[in-house]
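Colleague: Kindly generate the corresponding structure for this input.
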Amino acid sequence: MRSEVGTTINLSDYAPPSYLVPSVALTFRLHPNRTIVKAVLDVRRHPDTAPGDELVFDGDGIELVSLRLNGAPVDDVEITPDQLRIAGVPHEPFTLEIETAIDPEANLALSGLYRSNGVYCTQCEAEGFRRITYFPDRPDVLSVYTVRIEAPKADAPVLLSNGNPGAAGDLPDGWHFAEWHDPWPKPSYLFALVGGDIVGAFDRFTTMGGRDVKLGVYVERGKESRTGWAIDSLKRSMKWDEDVFGREYDLDVFNIVAVSDFNMGAMENKGLNVFNDKYVLADPTTATDTDYANIETIIAHEYFHNWTGNRITCRDWFQLCLKEGLTVYRDHEFSADMRSRPVRRIAEVRLLKSAQFPEDGGPLAHPVRPTAYREINNFYTATVYEKGSEVVRMLRIVVGDDAFRAGMDLYFDRHDGDAATIEDFLACFEEASNRPLTQFALWYHQAGTPQVTVETDYDTAKGRLTLTMHQSVPATPDQTDKEPMHIPIAFALFRPDGSHFPIADQSDLVKNGVIHLTKRRDTIIFDGIEEQPVVSLLRGFSAPVTLDIDQPETDRIFLARHEDDLYTRWQALDRLATDTILASYRQSNGETLPASATSLIGLYGEIAGDETLDAAWRALALTLPGETTLGREAGLNVDPDAIHVARETFLAAIAERHATAFADLYDSLLSDESYRPDAPSAGRRALELVLLDYLTVSEADGGRARALFDRADNMTEEAGALEVLMLRQPESGETATARAAFENRHGDNPLVMDKLLGMIARIPGPDAPGRVLQAMTHPNYIETNPNRVRALVASFAGANPSGFHRPDGSGYRLLADVIGRVASQNPQLGARLATHFRSWKGLDAARRDAAHKTLSDLRNMRDLPLDVRDIIDRTLS
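Modeller: Sure thing, here's the model as predicted:
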């Protein structure tokens, strides 16, 4: 654990490595407390650098057993906690043999080689390989790996690593070995090893080039029956990447291993993906529709990394978005093709607005490509992933579909086997589209969410519509004076009957239904508009910006009824709901609704009953904006309790107005058909559960929710009904009985019990901190397991604003106490928890004071890990 202040690493200081390691041979002799690692490295000087005679390799908390250079012991060596220094190394290529000892059982940081539930596992991104052996642990050192793993056969009958399998066999004294070779050069962060008593489920896939690939999904014994959906998702991902991007898999095997202790969702190690078992295991009685969709997406994401991350990796960690943002875009497109494109787009934007927009607007703001960091693990953020994906989506809009595909093909061809940069990536699209992208590149370099303000003017006599657009990019801690961005704004102009006005292109300013805003202020004129149009802007959420347009409510309601782009139709309704709730919040602390809410409340009934609309879309349309998003929209001096009241007041008004219609629709959706995870079935259940929530608001006894809980034969309805009971009637006898039944059925399944912990964490109100503290005594809550902590504590801090932001600071103290305990063992987990303080400056005075005191106390803790200190320092800045 590093507890020092930390050195700032700057992009401007990048220099190529002094030494390269073209090949690595590793031998592991696995032992729970003293694993011996022998590394034989082929080392040579970088041809483009002129290093001296000193070699410096990275290390972190490992014991050096022996060191030999070209077979001879090394005398002139210096070992520090984070480095190995050897003076006087040869100028010609040489062999370095390094033997180290590590303690996997004691590695609760879950970085490097660790042992979880008897299974040896590695996690080397970003800087975990240096916890295994001394090495130039940076992305631009690419090596071919040959690995031999030795272990007692009874303890670890399965031994896996990257690449293709080689020799395997028995050794004396009940041990055995397995050898693996990966022919594709890769950086150390993609190294993987797994060993343990795990079992596999297998299938095969034939690539478009005729390669027969053996697929394996390995899980802890007894869980193998829940791997079918993961295998199916993997095969569909492989086929999709061939069809859409022309990318073929390149090894003889592709293995996935699911483990129960993992800091991330999953890791794309070449040929051996390691997953949090939450994103692999599924069957109808233990996984919800959301779980099935997440598994499908994350399996695809990690597989797609084979090309966007592995075959082409990033030159340095500042280029992290080059693999993550690009791959998120690819998995978004995959999910849109597998399911409903507008429904998936809504889900993507909701995540962006709830997670990334607050990041952009707070002290943790940073560009999609940062320019400096103290701890790279703290930059695995929504900005890098989600906003990074939006930048790729915009790039496609700017250059067009054909040039985008040509640019991707050129990128794959030109940089296969490279450690690349954002500049390398954009250069391919400049060449493919024959247009400069210098201004567009600002999306990678400038932090903050741009705001676009639009003024409209319609001249009836001339049949002319004038749009005057202004853009501004807010100042952030590291950037104040920012240049105007290239913002693509997809648009349409509607006639009163719902048809479109035809729009002619206007050179590069208006093209293919997109306004390309490139100046701080620009004016767009449309002639031949013979009647007052309804303007629809930012269709499909074509750019990650906030939009302020002088548009009457009648126009917004028109769009919520008639927009034929279903994302934008949802956007209009969501904006109406947001404005209504915030008006209630500002006028009466949320206790009464503005008079204008009447027509909007009626619109919810129309949408719910419109059978021409996808059920999943209707479910999202009926789901009101979240309290976190509402708080961000409210501005400064936010009172989360009043935000909660305002949202509940509006929800109750909708429920009361449409009680009979919602009940009839709910009853019609109940089905006795066997569970299927397909999109239409999932959409039906989503609508059913949203309606159940509305109906339970006005019920005294939660009868419908309890009835659904009792009849449910799948986890989606069972957990959904229980959540409605727990959030709407947490103290009722019906809820207590249902909860007890749920625990009795699923108490031996930690992933299912995580759902219960999450429900407890999200119950709003002043009693929330006490409930969470009580839940920490639950047998399922184990603070060394990241899934348990995320389910309870992160859900409380991130998804329960009125419960977490208590004026007395009790929610903040609870979170700080957990951070203090977990950070000493798992700094990455502690740092991620600390990000939940990011919006404290926007709260009212009492909450700001309480949060500031808690953050200051945290910063003063002794031996606070660098990961956590970095977040706290930036949050307080």
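
Colleague: make it CA atoms for all contacts and neighbour counts henceforth
Modeller: Will do.

Colleague: Helix, strand or coil: sort out residue 213 for me.
Modeller: strand (DSSP: H, G, I helix; E, B strand; the rest coil).

Colleague: Here is the second sequence; please produce its structure so I can put it next to the first one:
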Amino acid sequence: MSNEVQEIFLKDYKKPSFTIESVNLTFELFEEETNVTNIMKFEKLDESADLVLDAQELELKEVVLDGEVLGSDRYTHDEETLTISNVPQEFTLEIRNRIYPQKNTELEGLYKSGDIFCTQCEPEGFRRITPYLDRPDVMSIFTTTVIADQKKYPILLANGNKVHCHESFNTRHGVTWHDPHPKPSYLFALVAGDLDFITDSFVTASGNDVELNIYVDKGNSDKADHAMKSLINAMKWDEEKYGREYDLDIYNIVAVDSFNMGAMENKGLNIFNSAYVLADADTATDANFMGIESVIAHEYFHNWTGNRITCRNWFQLTLKEGLTVFRDQCFSADMNSSEVQRIQDVKALRERQFVEDASPTAHPIQPKSYISMNNFYTATVYEKGAEVIRMLHTLLGEENYRKATDLYFETFDGQAVRTDDFLWAMKEYGEFDLEHFKLWYDQSGTPSLEVEENYADGKYTLTLTQNVPNKVDGSLQKAMYFPLKIALMDKTGAVAEEKMLIISKESESFMFEGFEEKPVLSINRDFSAPVIIKHQDVDFAFLMQHDTNSFTKYEAAQEFAISILFKLMEDIESDISEYLEAFGALLELDTDLSYKALLLELPSISTLMQKQDVVDFEPLYKAKDKLSYEVAKKYEAKLLKLYFQNHEPLNSALDSKSIAKRALKNRVLSLLSALESKEIAAVAKEQYEHSLTMTDRITALDVLESIDAELSEIAFNDFYNRYKNNTLVMNKYFALLAASPREGVLDRVMALQNDEVYDEKVPNLVRSLIGVFARNYKYFHAKDGYGYKFLSDKIIEIDKINPQMASALSGAFKIYPKMIESNKKLMKATLECIVSTQGISKNTFEIVSKILK
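Modeller: Okay, here's the model as predicted:
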């Protein structure tokens, strides 16, 4: 494979040589095969061009040009393309081909998920369905007819509005769908199955009545109500916040078990991983409910930021994804606690994207090249892309940001555009250095900001020195341009001055006057820029108690704990009394309970490893265990009191107060688990057995697995027998066991692969068992190297059936350059084994080869 890969570069982009006015598709679905008829109306834009269509793994049956059946001498068909020479200026091309969805384990193009036919065409799956100009800048009007057995597949869906039902095929039937809005092929969708559904409606601001349907597997319709509620809320929110109305007569969502992604925004027919649709109190956690709300909204918001306006090429992916993630984050903040949402967004960014930024696979939010586009659906493109949009929002302010987005929609509706086009609209309503700001799209890595404070004669001077890491290839990068929110407080915690600074130079100073004593700095409030703050001699305890900004208060609590943990790594008997006193003050805070649950959270191992130049997980875990134990021991009585004050085992309500109470009491229970006492085990056992919510049961199982092997086995057996027929819940079962802190976890993970519930062809199950184990740093990075060997064998095995899943698993090795030498040596041998495997996919080759460089 290493000799065959072809790198694609942004600089080589060329406009298409043809446009496609319309596409008329007919699918005849059978159990062993699917026949596709594709009729396209073309116009040539380049007089000298041959027609080269993307065509992958297709069985070509017939090619007809303007009514003439072409002989094999008139076209060339290979593994990747169908080429026809000497085509006229305007012509109609009809292609008949055959595909085999039942054999499609890669889950790209048309495939079967259980008994359901469904599609995934982003980014390059449509070429696996029929020959086409499979690129996002070729937009056309699609009409799709789906024909299948009426009994087995009573539900037949495609993009757009339903225009005709066909009942004259004996035992078969058909439905024709028409999408009046031009779209690229990656937004094409088709679904056929025997499905239950729920239906509702939404009247747009203009008075258009939209039919809303959510299709699910038989027997699951009672688990789709929350998704429907989330969809209606998203439609209302997008009208109010962005002035965007829905533009079809119908909006369909379909949930399937086998899906490589979370969901897909196909025009008018969203296809979802069932994990982001199905939920009830018995089977879904509070986090699941919130995740569904967020993803439902994300895919709906794509109707404008991704569908009506799409990407010119795949290098522009953050144009739609970064913007839409920002939109769904703001929606979730409005629907729930904005304080908690912001912190959760930053946590996700740091735990996934900061790690990526510091790895050999670091890339800008607008990459300059790729081997497999599937590998660039990353935290950098999505989450860092959203932070870049948030900075624009901060620079412009709410009112001007809305004017700028209105201009963007009005100017580029129906077009495939670039990030530069979006930035142009922002600049029309903002006074900022656009050319300098654009470095966020072109540079990789996370900038750091060194803070120096000076105070004399009533004057306070803040000096900030910016450091942007080199590119992966070692080349230098420039200082960035970003907004930085700060506040200066007096010793009582009162804010004396609050300001947004514009940071644009490698080093710059800002002076503030009129202070009787040195003020206390609160920096990067609201996490106004995705940078790492390096600030010495900070009074974290003061900020934990007095900071008025919810994010920087949380940040102080985290940073104080991190500083203590690193002291413990140097000397496990270090004095931690000051931190314990500050933690005790948090317990007394009268604040939102869900926010309080976050304040009481100790730093994750992932957070700690990002602070190290060389990572050795053993001392990290040892220090974390020590601090956890000391916190739990000192405050056991207070923690237990908090637990029982908020423990309502029979309350399964989803209102904010109920969710907050569960969040706090489960945080407390997890903290108390560090004691490994019989009393805490009994509390966890009681919670597992008598609580109504999955949130409570999952926490209880996790605690029991940590502290009492015997009780854990009993509870897990009960859980398995109760939910073994529910795949979504079994994902939780496998994930809990794969994340276990107990010895022997690798052996148990290997054994679980033989469980009758586990299926390597279902991505959710693979992520839950293999993927979660790869994030169990204690055992994945064990000094014997068995964790590495296990994962590399799985990557090679899974690559043969689903390269996208295999390349995602390969990301577990991104930490390779930072590991201690003994681990690096073991990792290197493992990675070299993967990359040298005969027939390894370009997806996996690209990730592993970059890690090895």
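
Colleague: what's stretch 127-134 of the first structure aligned against in the second structure?
Modeller: Using TM-score structural alignment, stretch 127-134 of the first structure lines up with residues 124-131 of the second structure.

Colleague: Can you give me the end-to-end span of the matching stretch?
Modeller: 12 Å (CA to CA, to the nearest Å).

Colleague: for the stretch 201-350 of the second structure, what spans make up the helices?
Modeller: 225-242, 286-301, 317-335, 338-348 (DSSP state H, counting those that start in this stretch).

Colleague: And the shortest one against the first structure, how far off on average?
Modeller: This means helix 338-348 of the second structure. Taken over the aligned residues, the distance from helix 338-348 of the second structure to the first structure averages 0.7 Å (mean CA distance after the TM-score superposition for the first structure).

Colleague: so where do the strands sit in the stretch 401-550 of the first structure?
Modeller: 419-420, 451-459, 464-472, 487-494, 510-511, 514-517, 521-527, 534-537, 546-549 (DSSP state E, counting those that start in this stretch).

Colleague: can you list those in a markdown table and add mean neighbour count and distance to residue 163 of the first structure?
Modeller: Below are these laid out as a markdown table (neighbours: other CA atoms under 10 Å; distance: least, CA to CA, whole Å):
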| stretch | mean neighbour count | distance to residue 163 of the first structure |
| --- | --- | --- |
| strand 419-420 | 22 | 19 |
| strand 451-459 | 16 | 47 |
| strand 464-472 | 19 | 49 |
| strand 487-494 | 23 | 42 |
| strand 510-511 | 18 | 47 |
| strand 514-517 | 21 | 45 |
| strand 521-527 | 14 | 54 |
| strand 534-537 | 20 | 48 |
| strand 546-549 | 15 | 45 |
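
Colleague: Residue 363 of the first structure pairs with which position in the second structure?
Modeller: By TM-score structural alignment, residue 363 of the first structure lines up with residue 360.

Colleague: can you map out the helices along the stretch 501-650 of the first structure?
Modeller: So, for the stretch 501-650 of the first structure - with DSSP H, counting those that start in this stretch - the helices run 553-562, 566-588, 597-608, 615-622, 627-634, 640-657.

Colleague: and of those helices, who's closest to residue 349 of the first structure?
Modeller: helix 566-588 (9.5 Å; CA to CA).

Colleague: List the buried residues of that closest one.
Modeller: Buried positions in helix 566-588 of the first structure, judged by neighbour count with 16 or more other CA atoms under 10 Å: 566-585.

Colleague: what do you get for stretch 852-861 of the first structure?
Modeller: 852, 854-855, 858-859.

Colleague: And those residues, which is closest to residue 481 of the first structure?
Modeller: For these, the nearest to residue 481 of the first structure is residue 852 (28.0 Å; CA to CA).

Colleague: among the helices of the stretch 501-650 of the first structure, which is nearest residue 102 of the first structure?
Modeller: Between these, helix 627-634 lies closest to residue 102 of the first structure; by CA to CA that is 43.1 Å.

Colleague: can you give me the angle the closest one makes with helix 341-351?
Modeller: Here helix 627-634 of the first structure runs at an angle of 70 degrees relative to helix 341-351 (axes from the mean of the first three to the mean of the last three CA atoms, to 10 degrees).

Colleague: looking at the helices of the stretch 501-650 of the first structure, which is closest to residue 874 of the first structure?
Modeller: Of all the helices of the stretch 501-650 of the first structure, helix 627-634 comes closest under CA to CA, at 19.2 Å.

Colleague: Now do the same for residue 211 of the first structure: its match in the second structure.
Modeller: Residue 211 of the first structure maps onto residue 208 in the second structure when the alignment is built from TM-score structural alignment.

Colleague: residues in contact with that match?
Modeller: residue 249 (CA atoms under 8 Å, 6 or more residues apart in numbering).

Colleague: Residue 803 of the second structure too?
Modeller: Residue 803 of the second structure makes contact with 106, 841, 843-844, according to CA under 8 Å, 6+ apart.

Colleague: so how far is residue 410 of the first structure from the counterpart of it in the first structure?
Modeller: In the first structure, the residue matched to residue 803 of the second structure (TM-score structural alignment) is residue 827. Distance of residue 827 of the first structure to residue 410 of the first structure, computed by CA to CA: 40 Å.
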